[in-house]
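Chemist: please work out how this folds:
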Amino acid sequence: MHNPEIICSAKDCRAEAVWALRWNNPKLHTPERRKVWTACDEHRAGLADFLGRRDFLKDVVAVGDLAPTDG
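Modeler: Predicted coordinates for the structure are as follows:
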């Protein structure tokens, strides 16, 4: 899905996001809750590493595959 209105969540990046990193902070969110950061191809790995080091990252999907309830 091509949606130029969704931009990358990386600091100072204005590129179109193509990835959705679904995460959860268990200290703040219920287990089923998923927050979403979006990423361009360049920043996907860095954002995933940041979330992964904290054990927050749950999965990565294409932006077009996000469910309406995500976020």
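Chemist: from here on, contacts and neighbour counts on C-alpha atoms
Modeler: Noted.
Chemist: touching, residue 22 and residue 55? I think so.
Modeler: No - applying Cα atoms under 8 Å, one finds residue 22 not in contact with residue 55, separated by 11.8 Å.
Chemist: more crowded one of these two?
Modeler: residue 22 (22 against 13; other Cα atoms under 10 Å).
Chemist: another for comparison:
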Amino acid sequence: MDQDQPTCSAKGCQQDAVWALLWNNPKLHTPDRRKTWLACEEHRTTLSDFLGARQFLKDVVPVSEVGTG
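Modeler: Presented below is the predicted three-dimensional model:
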């Protein structure tokens, strides 16, 4: 695990993030706002499914495409 690499947002996971899950809760956020969860390969599907079931998930992109700092 790289110390400069952001870590997965899944509870208890310390793996390097590979994916950025861009989401929005329309009851709380303006339509153009994007919140970000980070996911390792193992947790990409479960985190995406969680957000998707609530219709919050807007996009999944490689973590290198978003600013994480």
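Chemist: ok, now which ones touch the residue lying farthest from the centre of structure 1?
Modeler: Farthest-out residue of structure 1 from its mean C-alpha position, per Cα atoms, centre = their mean: residue 27, at 18.5 Å. Neighbour list for residue 27 of structure 1: empty [criterion: Cα atoms under 8 Å, 6 or more residues apart in numbering].
Chemist: so it is in which element?
Modeler: For residue 27 of structure 1, there is no enclosing helix or strand under DSSP states H and E.
Chemist: what's it aligned with over in structure 2?
Modeler: Under the alignment (TM-score structural alignment), residue 27 of structure 1 pairs with residue 27 in structure 2.
Chemist: residue boundaries of the strands in structure 2?
Modeler: Assigned by DSSP state E, the strands in structure 2 fall at 19-23, 35-39, 57-62.
Chemist: switch those over to a markdown table; also include distance to residue 2 of structure 2.
Modeler: What follows is the strands of structure 2, written out as a markdown table (distance: least, Cα to Cα, whole Å):
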| stretch | distance to residue 2 of structure 2 |
| --- | --- |
| strand 19-23 | 15 |
| strand 35-39 | 15 |
| strand 57-62 | 16 |
